[in-house]
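S.K.: just need the structure, nothing else, for what follows:
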Amino acid sequence: MRIACPHCGPRDVQEFSYLGDATPQRPDGMDATESAMADYVHQRDNPAGSHRELWYHGAGCHAWLVVTRDTRTHAIAAVETMAQARAGAPA
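M.R.: Model prediction:
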């Protein structure tokens, strides 16, 4: 699998580290219940199909990327920097 890093261009997946699902939102600070924090830390979906994931380009530019990938075929539909993903910018 190759990931098209926005800074370095297409690179082999071995240059990256996978963190996990990019969609969970951290509960709001000290007001979060223990149950909400436990769910945030431990509960993850395992979808078949399109999925947004966090990847770190450790052997390149050291950027955190949001990769939209089909978990069935590993086809990559989009790669965004964290800044683009937070701003809602198209990939």
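S.K.: could you use CA atoms for every contact and neighbour count after this?
M.R.: Will do.
S.K.: quick one: the residue with the largest distance to the centre of the chain from Asp39, how far?
M.R.: Within the chain, the residue lying farthest from the chain centre (Cα atoms, centre = their mean) is Asp31, at 25.9 Å. Distance, Asp31 to Asp39, using Cα to Cα, to the nearest Å: 15 Å.
S.K.: after the helix or strand hosting Val79, next one along is what?
M.R.: Using DSSP states H and E, Val79 falls within strand 76-81. Using DSSP H and E, the helix or strand that follows strand 76-81 in sequence is helix 82-87.
S.K.: what residues does that next one touch?
M.R.: 64-66, 90-91 (Cα atoms under 8 Å, 6 or more residues apart in numbering).
S.K.: next, the second sequence, to be compared with the first:
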Amino acid sequence: MQLIPCPWCGPREEVEFHYGGQAHVDYPAEPAALSDEEWAKFVFFRDNPRGPFAERWSHSAGCRRWFNAVRDTRSYELLAVYRLDEERPVTT
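M.R.: Here you go, the predicted model:
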């Protein structure tokens, strides 16, 4: 079982969390103005890198807050965890 360090509650088991998708994806300024193709790209298409990837997570069985994490998609190792109002940390 992997421990995920919640920025507010500290390390907790991964079963307490829910994955929320790619982090730092801006909502469209005028969603009604998007074509069906543009809306589909926004909703369904995300980056899928091999290596460090910024993700959104929710501590759903704890404080119920959202936060960001940088996870290495090759090893599943969490490289950094940070609050939504913080800048993405530099990871190597």
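S.K.: for the residue lying closest to Thr73 of the second structure once chain neighbours are set aside, what are its contacts?
M.R.: Nearest-residue entry for Thr73 of the second structure: Gly51, 5.1 Å, with adjacent residues in sequence omitted and distances by Cα to Cα, 6 or more residues apart in numbering. Residues in contact with Gly51 of the second structure (Cα under 8 Å, 6+ apart) are 71-74.
S.K.: just the ones of these in helices?
M.R.: Assignment to helices by DSSP state H places none of these there.
S.K.: export these to TSV and tack on distance to Ala23 of the second structure?
M.R.: As requested, the contacts of Gly51 of the second structure are exported to TSV (distance: Cα to Cα, whole Å):
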residue	distance to Ala23 of the second structure
Arg71	11
Asp72	14
Thr73	14
Arg74	18
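S.K.: so which residue is dead centre in the first structure?
M.R.: With distances taken as Cα atoms, centre = their mean, the residue of the first structure nearest its centroid is Leu54 (1.9 Å).
S.K.: you'd agree it is in a strand?
M.R.: Yes. Assigned with DSSP: H, G, I helix; E, B strand; the rest coil, Leu54 of the first structure falls within a strand.
S.K.: thinking again about what came up before, filter the contacts of Gly51 of the second structure to the buried ones?
M.R.: Taking 16 or more other Cα atoms under 10 Å as the criterion, what is buried in those is 71-72.
S.K.: just the contacts of Gly51 of the second structure now: which is nearest Val15 of the second structure?
M.R.: Nearest to Val15 of the second structure among the contacts of Gly51 of the second structure is Arg71, at 16.5 Å by Cα to Cα.
S.K.: and the counterpart of the closest one in the first structure, how far from Pro27 of the first structure?
M.R.: Counting by TM-score structural alignment, Arg71 of the second structure corresponds to Arg69 in the first structure. To Pro27 of the first structure, Arg69 of the first structure is 25 Å away according to Cα to Cα.
S.K.: my guess is Thr23 of the first structure meets Arg52, correct?
M.R.: Yes. Contact criterion Cα atoms under 8 Å: Thr23 of the first structure and Arg52 qualify, at 6.7 Å.
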